Every structure is written in structure tokens, then in C-alpha cells.
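Asker: Have a look at this prediction, sequence included:
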Amino acid sequence: MTALITAGFDGTDESLAALSWAAREAVRQDAALRVVHAWEVHPDATVDRATQEGWARDAVTRAVERIAARHTGLDITADTVEGPVVETLAGAGGLLVLGSRGHGAVVGFLLGSVGQQVIADAVHPVVLVRAGDDAAHEAAGRDIVVGQEGAPEDSADALGFAFATAAARGARVRAVRAWTLPPLFAYSPGSLMLLDEVGGPEPFERKALADAVRPWRERYPKVSVVEHIEMGSAGQVLLAAAGEAQLVVVGRRARRTAVGARIGSVAHGVLHHAPCPVAVVPHA
């Protein structure tokens, strides 16, 4: 899936969980692991720049030593980068893994403005990991849930990421498509004809999901797949499926708007409330 996995690290419990997740994934993917600590000089600090840089380097060194001891043979490099955090992390190569504070099912993820902007600006997939996440959450029997919407090409990148990850883990993919009944005036003569040909809206949605998943079934024949359609909002349906998942994969449009890059409402909702790690995959 990728030759490089980058873990953003800042010494917090959340970033330690993200680093552990990234290391396990690097082993599974036979990828190199890069640990990046982006920091900026605090002008009001009581110590000078050199001391601040030393603290950053020491924290990264200790974390890398722990990971190297757990995963002997893993190719690990560490970089302490002075500069803007968002630009540094968003421009990192390969899959990017970040930590995210969580406070239970009600409050959910506290993603923060930096995390949101990194996800919005990153050109590669970004995985958010809660503090406390560990290898036990990747136990057999837990699905990799991926959201599918629109035409097959609209979710191709997210589906590809989910299937590649499932193949490396020996996991099952649960492909989820949500649907709602639009207002009567939204039906055009053409759409009514298509719905009539397949027997109604539910069979239409089932066929749309099957068509999107088919090429990935063919590419990864050993990956078990469940195709799940459900009436409701995309965010709610994905969150319901995420309860027993080991990873949720959502797509987001990579286009920038007049007000800047955006995560999207579905990805935003899943990021804030899913109980497991969430991968956000950009697509055109």
C-alpha cells in the first residue's frame, strides 16, 4: 500500500498511541517508519531555543528507542523539524498517522484546529488514533469499515485503502453505503426510469455498492467482504457500523474552495465520534 509511514509525534499519550499504531502497520506493510516532531520556538519560554530543541530531540529519541525495542528490524528514522506544524505534517510523505484526544462516546474526538487543518491539507491518507488504542483493538473478527458513496470512482481511493489494509491484516471489509429518500421534486424522469428498471431505490443502492466494490473484490480475492446498505445519513450509518470495527475509512474531496480546504461533514462526524482509529483518504 505504501513504502513509507510517517507518525507525527509531540510527546503526548495520543501521539505515543499513534506511533505504536504506525509501527505495527509498518511491520505489516513492510514499510519504513518516519517519526516527525514538528516544533516552533516559543518566544515567551523561560529557556532559550537550543534548550527547547534539545527537549524535542530527547523526547523523539526516547520514543524511537521504545518502538525499535518492540519491533526489531523495523526501518525507523526520526526528524525533529523546526517550523510550522501544519505545513510540516501535511507535507510529510506516505501515510500520515496522528494522535487525537478522546473523551468517550459523548464528547468524542477533540481533533483540534491543527489536526483538522493537517487532514484538510494532506495529499496522502491520514489516520487518527485515540490515546489508549493498542494491538488488542486489531483482534480477529473486527471489520475494516469503509464508506462508499456516489459513483464507483468517487470512493475508489477509500475502497482501495480499505482493501489493501484488510489484505495485510487478514481482516474482513465491511463496505457501507447509506441512502435516503429524496423529496419527490428531486426525482428527474431519467432517475425515475433507472429506479424503475432495478425495482426501486433499495435495489438501486445495493447495485451501486456492488458495482463500486467489484473491482476491489477482483484485485483482492482473498479478502472477505460484506456489502452493507442502510437507510439514514452517511455519518450515522458509518458510526453505527464502527462500533465493533478495528478501523474506519472515509473519503474526502481534495479540492480547495474559496474558504480553503475542508474535511467534509461525514468525515468530520466520524472523526469526532468513532471509537476506533479513522483513516481519511483524499480523492479528486
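Answerer: Ah, there it is. These figures come from a predicted structure and were not determined experimentally.

Asker: switch to C-alpha atoms for all contacts and neighbour counts from now on
Answerer: Will do.

Asker: Compute the distance between residue 150 and residue 156, please.
Answerer: 10 Å (CA to CA, to the nearest Å).

Asker: then this one, side by side with the first:
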Amino acid sequence: MVRPVVVGLDGSGRSLAAADWAAGEALRRGLPLEVVQAWEGVTSPCDTKQPELNWPRCLARRMLADAADRLREGHPELAVRTRQIAGSATDVLTAVGAEAELLVLGSRAVSAVGGFLAGSVAQVLVGRVARPVVLVQAHATAAGEHLPDAEGRPSVQAPYRDVVVGVDPRHPCEELLSFAFESAALRAAPLRVVHTWRLPYVRTPTVARAPRAAAAAAAAALAGTVKPWREKFPGVEVHERVLEGRPSQVLPEAARDAGLLVVGRRIRSGRPGARTGAVTHAATHRAPCPVAVVAHD
């Protein structure tokens, strides 16, 4: 089964930017794009004899069709389909996201049509959907994913900016590294693999040597984790970076000039509610570029 790239649309600037980003990603991956709109109001046909009951839904459906037409015009080689589904945004996008290659959402969006994709909804979905979820800000543009051209101007003809991924070698991260390496390969972009380390709060008598030893141990652990992925993706230029500090603080700063930040979210079976963790929360709120959240065991 071919999984589509799915984007949630509500008419806000952030969701429209997310749709543009999703279209580009679908083209890079050679997949169809599915534009989904949730609807919680009246669900009778738009040609009912009581149009006053249905005009909000019909207006939303027209917005969905217009957005799809704009995407098709900008990307004529891309297969675009639309779906307006009855239900809450969290329930609808959880269901379609489970069948997607990845789910793309506008980050911290405020809805133009009925509160469809508020920031809290996006955060719930990040913690609920097991497939990769990408959050895109309103200011994101196709040119912004690329380095400036020779004159310093934004240009889609310039090389892609780096992909950055945060890794903790102490935990399994196969899905995370697979997504990050594939994303870099699709863009012919360098990949920066970042691992953070910190000394214990209680210092030992060998405090003078502790930072150097901790940094060396972190670098060795990172190199061992990345080595098989270098072999799987020999064409990807990889830069390993070991940085001191909390990952929730270091990763957004490390992605300051990146085109995409990839972070992991551990799946916590048996625990109710949407949980993302401090690192994912900080990345999705503070990183200046699109953020991909990859769930893993």
C-alpha cells in the first residue's frame, strides 16, 4: 500500500504553509498528497433547502478545493486529493495520520474556520500519532529550505540547508535515524547528528578530567550509533556533533540555520494521554525551522 503524505488544512496561514511544505515533501518522496479537513458542524449536503445551516461547511469545502487547486497549479506533476471528514480535528487526523507516510501540520495555528487546528490540537497529535509528524510555521517557504544564492537572496535553485537530528545513543533510535538519513538523502543535504552530554550534579574529586572524559565517551557512543547508517547512506555527508548541555536547550539552537530538525518521541505504552517529553516540546516551540517528530520504542 502506498502511504500518502497527509496535511491538515484549516485555512490559517500556518496550515497553508504546511500544505506547501507537504507538497514539496510528497514530490521528493514520489508520493501522493492528501489534504484533509475535519468538520464538526452540520453534515447535510450543501444543496439543502436550508442553506443557512450549511454555509459554514460549504465555505470550508470551497476553501479546501481552492487550496488543492493552488497546490496542483504550483506542482502539476503532483497527485493531490482532498477529504472533508466529519469529526473533531484530533480524532480525524489521528485516524488519517495512522495510515500516512507522514502527517504535516501547521505549528501553533489559530484557525480561520472554526478552531480546526489550534496549537494545543497540534501538540496532542504529536503525542498521539505513531507515524512521523512534521510541524511547519507560517513563515516557512520553499526557498527558506535552501541556502541563499550567490547574491544572498532566497532561491530554490540553491542547495538545501542541513538536516539536523538529535540522538541519544542510550536508547533505540532506528526509526529516528532512518527518517533523518532519508530526509537528508532526498534533499542531497548534509546531515548533522547531535548528541548532548552533561556531568552529574554531584562532582567527583577528578572534576578537572571529568568534562573531557564525558565528552570523549559521548563522542564514541555517537560514532558507534551512526556508523551503520553511514554505511547504509554513503552518499549523505554526515557531521557528528557532541555538545554539552540539556538537549531541550541545545537542539533548537543547533537547528538555527537548518532546513529541518528531526527529534524523537518515545512511545510509552500503557500510559494515557498525549506525552511528548521536554525535548520534543522545546523543539516544536523554539526551533525556527520545520520540526519532524518521529515516534520510536
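Answerer: Right, received. Where do you want to start? Please read all numbers here as calculations on a predicted model, not as lab measurements.

Asker: returning to that earlier point: compare residue 150 and residue 156 of the first structure (neighbour count), which wins?
Answerer: Just comparing residue 150 of the first structure and residue 156: by other CA atoms under 10 Å the higher neighbour count belongs to residue 156, 20 against 12.

Asker: Tell me the counterpart of the more buried one in the second structure.
Answerer: Under the alignment (TM-score structural alignment), residue 156 of the first structure maps onto residue 174 of the second structure.

Asker: and residue 13 of the second structure, how many neighbours?
Answerer: 20.

Asker: And for residue 207 of the first structure?
Answerer: Residues contacting residue 207 of the first structure under the criterion other CA under 10 Å number 13.

Asker: name the element it belongs to?
Answerer: Residue 207 of the first structure belongs to helix 201-219 when assigned by DSSP states H and E.

Asker: for stretch 133-149 of the first structure, how far is the first residue from the last?
Answerer: 28 Å.

Asker: same question, stretch 180-200 of the first structure
Answerer: 12 Å.

Asker: cool, and stretch 162-181 of the second structure?
Answerer: Taking CA to CA, stretch 162-181 of the second structure runs 11 Å from one end to the other.

Asker: circling back: tell me the helix or strand right after the helix holding residue 207 of the first structure.
Answerer: The first helix or strand that comes after helix 201-219 of the first structure along the chain, using DSSP H and E, is strand 225-231.

Asker: Now do the strands in the stretch 101-250 of the second structure.
Answerer: 102-106, 133-136, 163-166, 191-197, 238-244 (DSSP state E, counting those that start in this stretch).

Asker: now what about the first one, what contacts it?
Answerer: Residues from elsewhere that reach strand 102-106 of the second structure (CA atoms under 8 Å, 6 or more residues apart in numbering): 4-9, 14-19, 22, 97, 117, 122, 131-138.

Asker: Inside helices: which ones of those?
Answerer: Mapping the contacts of strand 102-106 of the second structure onto helices (DSSP state H) picks out 14, 15, 16, 17, 18, 19, 22, 97, 122.

Asker: picking that back up, ok, the match of residue 156 of the first structure - contacts?
Answerer: When contacts are counted by CA under 8 Å, 6+ apart, residue 174 of the second structure touches residue 296.

Asker: how far away is it from residue 168 of the second structure?
Answerer: Distance, residue 174 of the second structure to residue 168 of the second structure, by CA to CA: 11 Å.

Asker: Point out the most buried one among the strands of the stretch 101-250 of the second structure.
Answerer: When you average the neighbours per residue for each of the strands of the stretch 101-250 of the second structure (mean count of other CA atoms under 10 Å), strand 102-106 leads with a mean of 30.

Asker: so how far is that one from its chain's centroid?
Answerer: Centroid separation for strand 102-106 of the second structure versus its chain: 6 Å, with CA atoms, centre = their mean, to the nearest Å.

Asker: Not counting sequence-adjacent ones, nearest residue to the residue positioned nearest the centre of the second structure?
Answerer: Centroid-nearest residue in the second structure, with CA atoms, centre = their mean: residue 134, separated by 1.8 Å. Leaving aside its sequence neighbours, residue 134 of the second structure sits nearest to residue 292 (CA to CA, 6 or more residues apart in numbering; 4.2 Å).

Asker: just residue 222 of the first structure next, same as before
Answerer: Residue 222 of the first structure's closest residue in space is residue 167 (CA to CA, 6+ apart), at 7.4 Å.

Asker: and the counterpart of residue 207 of the first structure in the second structure, how far is that from residue 237 of the second structure?
Answerer: If you follow residue 207 of the first structure across to the second structure using TM-score structural alignment, you land on residue 220. Distance of residue 220 of the second structure to residue 237 of the second structure, given as CA to CA: 19 Å.

Asker: swap in residue 123 of the second structure?
Answerer: Residue 123 of the second structure is 32 Å from residue 237 of the second structure, by CA to CA.

Asker: who's more crowded, these two?
Answerer: residue 123 (23 against 16).

Asker: which residue in the first structure lines up with that one?
Answerer: Aligned counterpart of residue 123 of the second structure in the first structure: residue 116 (TM-score structural alignment).

Asker: Residue 282 of the second structure now?
Answerer: By TM-score structural alignment, residue 282 of the second structure lines up with residue 269 in the first structure.

Asker: Count the neighbours of residue 217 of the first structure for me.
Answerer: Residue 217 of the first structure has 15 neighbours, counted by other CA under 10 Å.

Asker: Same check on residue 213 of the second structure?
Answerer: For residue 213 of the second structure, the number of neighbouring residues by other CA under 10 Å comes to 12.

Asker: who are the neighbours in contact with the equivalent of residue 166 of the first structure over in the second structure?
Answerer: Mapped onto the second structure by TM-score structural alignment, residue 166 of the first structure lines up with residue 184. Residues in contact with residue 184 of the second structure (CA under 8 Å, 6+ apart) are 162, 163, 190, 191, 236.

Asker: try it again with 10 Å
Answerer: Shown in contact with residue 184 of the second structure (CA atoms under 10 Å, 6 or more residues apart in numbering): 160-164, 190-192, 233, 235-238, 259-260.
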